[in-house]
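K.L.:
Turn this into a structure:
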Amino acid sequence: MIAYVIQWGWLKIGSYGVMMALGFLVAWYLFRLELRRKGMDTDIASRITFNAAIWGVIGARLLSILEEPSHVVENPLRTILLEGGLTWYGGLAAGAAATVYTIWKAKASYLRVIDAMSPAAMVGYCFGRGGCLISGDGCYGIATDLPWGMQFPKLVETPGFHCMQSGAIAHWPPVDPSTCTDLSDLSTCLRYPPDVRVHPTPLYEILAGLLLFALMWSLRKRIQRTGVMLGLFLVLQAIPRFLVEFIRLNPRYAGLSLSQWLSIGMLIGGLGLFWRARHLPLETAEAPAEAEPKSRRRRRHR
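P.N.:
All right, here's what the predicted structure looks like:
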């Protein structure tokens, strides 16, 4: 795995960050295409993408710091600026808030803009999962003997390993990797040896995401009710994530992981948008706004 694409002294550029930047760039391009097709202002795509990227990274870094505050105490500047992690949920929350604020400032229709953004968001998510795969950051599945299982020479980290690093687990007992296929006792599943094959769950999510993007992109011209595309994104995003969590080593809360509970919420939200859209009129494309003649603008401001 390639954790950093550039390492020069204190300067480190991670492969995850590079993939994330590429994801934002591709998503921005597709977002503009869809806004143009709908006859909407394409400039808002740049503002939303920029704000969501900046605040998404800030939110992801802040939540990562809150999860492991001991690292900040030891070396605050280095952790905050250079070597801190990124937590998906923090980035999602901050990026969504920045998107809503940008749409509000532009006095645009929330649902129409987010509908146009939804297929692009699916592609962006695929790039994020690609960053996980390349960097080897530990978001992988349980041990497997399937032919497509992957090995990671630099070891695959699991939640128990992070607990051991932070001191929450005093001892690191040797474990039989096969026991980690049982999610009933996560405390024993600290880290897999490099010769153990595991489920490449980021790859599963990339393949699912690309197929779902193709579906959304092919349906976008047929969907004529506001909110349906966003609802479709929420439903299609929730189902594969809910399923893949069954073969990931994440802590359980009432039998499900945090991602699974969030997926249930997304599924309910998406179905709610489908129900709401039934009571809305069909969407009509707006003609691009034409610039007013300068003489008319002068008379108006006199």
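K.L.:
CA atoms for contacts and neighbours, from now on please.
P.N.:
Will do.
K.L.:
show me the contacts for the residue nearest to the spatial centre of the chain.
P.N.:
The C-alpha lying nearest the average C-alpha coordinate of the chain belongs to residue 125 (C-alpha atoms, centre = their mean; 4.7 Å). Neighbouring residues of residue 125 by C-alpha atoms under 8 Å, 6 or more residues apart in numbering: 23, 209.
K.L.:
let's see this one next to it:
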Amino acid sequence: MKRIVISIVIASASAVALFFFLRAVFSGELILNPVIVENLGPFSVRWYGVMIATGIIAAYLLGRRQGLKEGIKEDYLIEGVFIGIVFGVLGARIYYVAFNYEIYRGDFWSIFRTWDGGLAIHGAFFAALLVTFLYVTFRKKADLKFLQVTDIFTAVLPLAQAIGRWGNFTNYEAYGSPTDLPWKMFVPLRYRMPGYSEFEYFHPTFLYESLANVVIFAVLYWYLGKRKNYGEVTALYMVLYSIVRFFVEGLRLDSLYIGQSEVRTAQAVSVILLVVGIALFIFSRYKGEQVKRVS
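P.N.:
Predicted structure coming up:
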């Protein structure tokens, strides 16, 4: 009982502190510095990287817990996660650069400066799916099922996304269109998108998506232990996140576009994943392989 009370007090104090912190930043009273430590040799430590790393670690710890429950050996968990992280980051960067090629064409080395931002979650998702498929196919000793692994991955992925979005916050990126809503966010002039220099306040779309991802994580992680067949959680992630991303993306000013069209890449991909997710859930629920419980 004492631990519960202490946890409630800490959580309440943290929530209050976060509220006043956000109010100061959103009003423009406090301007964030995206760099924590500068001139650390040839590198700098940025909040963006810290948030991404924190999200990955938190997701790994929870995914590891579920994986062990399902009888996956820890050696394979560590090996698979390491490979997945490496190729997930590569996929996220390649996807982003591919749809922003004009920006990087004149400065090749800037492609590797991921600490400045520029990772696309859809690229990481597709890369992770591909690596997972290859891993379970060729690492036969691990005795893993593709949809078993993707279920665990997609159950904890929203938590990593929710934390990672705060890296966008510290970089003053991934914000939305101008607004006068009470929760509007001040964006310093040097971070405003071209054509929006006269506006000061914008939709904090990073916050919208972060909060939505917390809810998605809570739902999926709860459902993970109750699913009937492999693939159900993977499908639900595709459906739930696609709905959120479609609407949030419509507010953003920094969207990636398909060629010279007016079609936002993330919205198009979200529609595709939504349809695939619905089909996968129906298939998994009624024709999928039953989850094997480990006593």
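K.L.:
List the TM-score for the superposed pair.
P.N.:
After superposition, the two chains reach a TM-score (TM-score structural alignment, normalised by the length of the second structure) of 0.76; 254 aligned residues with a C-alpha RMSD of 2.6 Å.
K.L.:
follow-up on the earlier one: the residue nearest to the centre of the first structure pairs with which position in the second structure?
P.N.:
Residue 125 of the first structure maps onto residue 161 in the second structure when the alignment is built from TM-score structural alignment.
K.L.:
Which residue, other than its chain neighbours, is closest to residue 199 of the second structure?
P.N.:
Computed as C-alpha to C-alpha, 6 or more residues apart in numbering, the closest residue to residue 199 of the second structure that is not its neighbour in sequence is residue 178, at 6.5 Å.
K.L.:
Map that neighbour onto the first structure.
P.N.:
Under the alignment (TM-score structural alignment), residue 178 of the second structure maps onto residue 143.
K.L.:
Surely its match is in contact with residue 195?
P.N.:
No - applying C-alpha atoms under 8 Å, one finds residue 143 of the first structure not in contact with residue 195, separated by 10.5 Å.
K.L.:
ok, those two, which is more surrounded?
P.N.:
residue 143 (24 against 11; other C-alpha atoms under 10 Å).
K.L.:
And the more buried one, how close does it get to residue 132 of the first structure?
P.N.:
Separation of residue 143 of the first structure from residue 132 of the first structure (C-alpha to C-alpha, to the nearest Å) stands at 18 Å.
K.L.:
quick one, strands of the first structure?
P.N.:
In the first structure, the segments counted as strands under DSSP state E are 4-8, 11-14, 156-157, 191-192, 252-253, 256-257.
K.L.:
Same list, those strands, but as TSV with distance to residue 57 of the first structure and mean neighbour count please.
P.N.:
Shown next, in TSV, are the strands of the first structure (distance: least, C-alpha to C-alpha, whole Å; neighbours: other C-alpha atoms under 10 Å):
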stretch	distance to residue 57 of the first structure	mean neighbour count
strand 4-8	17	12
strand 11-14	13	15
strand 156-157	22	21
strand 191-192	27	22
strand 252-253	26	12
strand 256-257	23	16
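K.L.:
Provide the count of other residues in contact range of the aligned residue in the second structure for residue 237 of the first structure.
P.N.:
Matched to the second structure by TM-score structural alignment, residue 237 of the first structure sits across from residue 241. Applying other C-alpha under 10 Å, we find 19 residues neighbouring residue 241 of the second structure.
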